[in-house]
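Colleague: heads up, no residue letters with this:
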């Protein structure tokens, strides 16, 4: 049984998906650098104070892949910081003077770079390796974003309401600048209180930045014009094109950065329950279905009818109506007695529309002329689908019409009458909001996840979802599959699951389990066998919800110890209050109250955990980074805006306990989508 444990080492860092040959190359080059500069007695040893822990560097090189790629990040930063401190002294030497006089060079004024937005972008990119990038980023935010907005705001000819709107937008931008660049600076505490005063203060800040750059500008400039950043600037197209975006992405990688393009990270989120219309339009489709026997071919085919204007349901919808059926021509159950009716939740797609639904299935004896003498029972029933995740409401509506449906089954052909359809599709009463505004209301209870998994295994699966593993949920109950998967998808908020998601995978679609990309599938236990599970191997995290076990597969890295302990403690306190409070002085006098599932508290605990993993600054457990301070926008007015992230700086300044997890986490699509959509300072 694979159980997540909180203790970790740097060797648990995950690897990028790359070929064995590339991993081997990284190991080879890493070892050469180590021997030449870091090993005791090295020919060009950089100094013992430049290296924090040689064993960690060696282990990362041995692991290869992304671990090797980042093995020297901290050493590199230490060396650069040392050189920055010692360089002014070197400039006073005769060697430096002779070196500068021996070369005839023309110098482009600093203003010529800073006041050309495209040129400044490439210069800024180059400065990442020289630790001046943050100052230039601030300069550009002031020059090209805030000052542009201020000029519009200062136009007294504009209508009052328009100026107020611009002033509000400028204040929001000032708040972002203050939190990102001046955290802890008391002089900037009230920056956004006056837009006009802020303009003067930020202009002075720009002058300070220019003075700082001027000190080393000559050296920086001549390195810049010999760099890949300058070469790309010269060739950069002054029009929008896919090729330029690809070239920019390659250049960013050269400087240890990763591009995140907004149009490549759009994910359609489920519609919010607070937007459910107060009319019958909350229903997407009501469907009746029945298996029909064809004596000529001796087969059973499912037929279905939609009772509303949405006749665009995919034919694949029938697979979700009878998910146990592997053969579309044999939609029938062989049994000694009439099978019991079942009702279950499901989720399906029709085109690009996500549908949340419930299916009520009954069985009746087949009246056809069969040749083998077996007892056949054909399925029939009703399904309801909505674009809103109203799982409980849909199930309740099917329960209301259950008796009416059983009476309708007496006819030779199963159809719903208008009264049944009207009962199902009547408007939904107001959705009750949660007591915490930051939590969206959900249309189902989350308790099934906690009923089926113990806390340790639950955290293992939660980690697998965050790291976008291939995950297979297994249960004998379809509703358990649907609601457990939906709960997992909810608990990673504010992140979203961006990959294939089929919580109740029909028997006809079992080949989807061979999908090479991340997925979250649920499969009814009877559809699986040992051979199929064996084919999946350890690359798929298989979770048996009936036995509360992770039956095979592993997660690449565990949750950081502080996060694991905090979540584990909170969940035990929420789910087992009589255990955790048993040693209280008056514990034996506590009345055992009826158990109410603490949904809000649990959701807040997971939300807090996800935000700690992303990095939102200091928290109760100690100091930490804020992801927003490593997030930058590339806006050259020619291409679409691109977000890029300083992964090396983010990891280097992260607490040691967070680094192994974050090394894998920053490579996920969910993280990419998050940093594209949020700057970390102005959005709720």
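Modeller: Right, received. Where do you want to start? Predicted model, so just to flag it, every value in this text is computed and none were measured.

Colleague: make it CA atoms for all contacts and neighbour counts henceforth
Modeller: Will do.

Colleague: Residue 482 is in contact with residue 391, correct?
Modeller: No. Contact criterion Cα atoms under 8 Å: residue 391 and residue 482 do not qualify, at 9.5 Å.

Colleague: Okay, one more to line up with it:
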């Protein structure tokens, strides 16, 4: 067993040539927040040198980012070397760039040898690196003469500290445990190159507070996109009708098969899938639970979304409900529901609405069955062009950074107009801010369509972030227990389904907001809340989290778009009180404003990100302190909450 007392000394230059061992040294430096120099060395050696021959475009992209970071964060690289790197970048000379990178690596090694490597050799992480099977070649001699030339294999003393116990507590690495790769034995035996396996190295220690580790997902990410072809989009059609049982009224479901006369009976697996589908979507057909009514309620057509784990994944549905007379003075609910694996709202509404209005018997299985072959209409929105918004002038207080190049928002199949028709621009922005901070959001309305479309609009405006917690835009009465879920929720409740007693009671460290779409108001539950720093009565008692300047800029743009006659009313020559309003809802402009808002919130975040690893495997180390220190002090609380979310 190798310990700090009997660990053999390995020169720095040789130690760094083993990528797995070198990353133990990097973790040690991260604990001291002195890691950039070694990060630069490793990034050049194990990432840039490979891409220099395999992907030159990516090489220059990564080189630009690394040179920019080094300009601000590296004290070891000399000014002349930095200038040489900039010149190589300007001329796109690969040979000059690699030559200057080699010089920078030498300068970094000189600094590390003179200071931090001595401390690392006395640390438990150094012993752990030598014990690591992936780094075992560190102790292998290059030749038979190495043992004679190198002298004793054990190092008796070190420059500053005699033992690990003498290292100040603040500098001593916190050793947790070492996790060996399960396939390390096979990799070594087969002669294959050892995988870096960064996760096992990172788990060997504890990083200081403020350094976040973000692993790449080990599953394929398949974003939901609209169909661009003429293929059918409806995956299942279910008819339902109220029946009476001993336990009371309930819905009886009938699955409509795609083939009128199937050649063979469905298999047990098919029956299981149909049963699972029915169980998932049944609560959404009559979400308020009113199976029987004393009067004939008007026909209703409303969307719903079911997001759960499992093979069925996310389902978008459209439900048509009608009440028919069962006995005198008693009406029962019946109708149909269609579901699709594609994010369709207006498309499904158009299909079902056209069917109900034109069919003689719209709830007959034979009449409904042709809907399986109907393609979706064109999406509501066209692809959003953000090139114009990305060229807008950046605020002067951030003239040293870079604006994040976010991907354009995807196409959607619904309009944002319903959300903005029910809420003011300030309330919409405040709701989006709460969603960004992963506060629970409960929408309330008398319209089931308004609930689903508004929830979808909120999710849309978060792009490229995504809401990764419980999401039920139309919460059925039977599922009201979800309101008390300990994790954040984004749900919509019909006003007839719940009372104030059903609402959750958040803890002091959490927040929940009630958004009344009918009244256009927002109400906070609990003591934690967001606050506009320049609007409304300031509440100093509960020390609310102030919205950052980016939200004020977005509000000004939205007000100029929707309420031009109410701007600058105190000016000597105010604008005309009769200002033209958009003839149609400006979907693209609104989405561009929110796209710019998110981009501004993440402004220059790349300066606080380090992609650690090699060309095959990497993790992202995000420095919270470095990111927040770029912001004005009054924006700190909001930004700190934002970067600790799971969006």
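Modeller: That came in fine, so what should we check first? Bear in mind the structure is a predicted one, so any value in this text is a computation, not a measurement.

Colleague: ok, back up a step: need the overlap of contacts for residue 391 and residue 482 of the first structure.
Modeller: Counting by Cα atoms under 8 Å, 6 or more residues apart in numbering, the common neighbours of residue 391 of the first structure and residue 482 are residue 345.

Colleague: Residue most distant from the centroid, the second structure?
Modeller: For the second structure, the residue at maximal distance from the C-alpha centroid (Cα atoms, centre = their mean) is residue 148, at 56.1 Å.

Colleague: What's the match for that one in the first structure?
Modeller: Here residue 148 of the second structure stays unmatched in the first structure, going by TM-score structural alignment.

Colleague: And for residue 632 of the second structure?
Modeller: Using TM-score structural alignment, residue 632 of the second structure lines up with residue 655 in the first structure.

Colleague: So its match: helix, strand or coil?
Modeller: coil (DSSP: H, G, I helix; E, B strand; the rest coil).

Colleague: That one: neighbouring residues, count only.
Modeller: Neighbours of residue 655 of the first structure under the rule other Cα atoms under 10 Å: 15.

Colleague: Could you measure from it over to residue 242 of the first structure?
Modeller: Distance, residue 655 of the first structure to residue 242 of the first structure, by Cα to Cα, to the nearest Å: 38 Å.

Colleague: Return the residues in contact with residue 603 of the first structure.
Modeller: Counted by Cα under 8 Å, 6+ apart, residue 603 of the first structure has contacts 439, 491.

Colleague: For it, give its distance to residue 485 of the first structure.
Modeller: 15 Å.

Colleague: And residue 256 of the first structure, by the same measure?
Modeller: For residue 256 of the first structure, the distance to residue 485 of the first structure equals 36 Å [Cα to Cα].

Colleague: do residue 220 of the first structure as well
Modeller: Distance from residue 220 of the first structure to residue 485 of the first structure, by Cα to Cα: 53 Å.

Colleague: which of those two has more neighbours?
Modeller: residue 485 (25 against 16).

Colleague: And the top helix by length along the second structure, what's buried?
Modeller: Ranked by residue count, the top helix of the second structure under DSSP state H comes out as helix 94-114. Of the residues in helix 94-114 of the second structure, 94, 96-98, 100-109, 111-112 count as buried by neighbour count, 16 or more other Cα atoms under 10 Å.

Colleague: same deal with stretch 400-411 of the first structure?
Modeller: 401-402, 405, 409.

Colleague: Show me those that map onto helices.
Modeller: Reading helices off those with DSSP H, I get 402, 405.

Colleague: and which of the buried residues of stretch 400-411 of the first structure is nearest to residue 551 of the first structure?
Modeller: residue 402 (37.2 Å; Cα to Cα).

Colleague: where exactly do the strands run in the stretch 201-350 of the first structure?
Modeller: In the stretch 201-350 of the first structure, the strands defined using DSSP state E, counting those that start in this stretch lie at 258-260, 283-294, 299-306, 333-334, 342-350.

Colleague: just the angle between the second one and strand 299-306, please?
Modeller: Read it as strand 283-294 of the first structure. Between strand 283-294 of the first structure and strand 299-306, the angle comes out at 150 degrees (axes from the mean of the first three to the mean of the last three Cα atoms, to 10 degrees).

Colleague: Could I get the buried residue list for strand 283-294 of the first structure?
Modeller: Residues of strand 283-294 of the first structure classed as buried: 283-293 (neighbour count, 16+ other Cα under 10 Å).

Colleague: One more: stretch 565-578 of the second structure?
Modeller: In stretch 565-578 of the second structure, counting by 16+ other Cα under 10 Å, buried: 565-566.

Colleague: what distance separates the start and the end of that stretch?
Modeller: Distance across stretch 565-578 of the second structure, first residue to last, is 6 Å (Cα to Cα).

Colleague: same question, stretch 615-629 of the second structure
Modeller: Start-to-end, stretch 615-629 of the second structure (Cα to Cα) is 30 Å.
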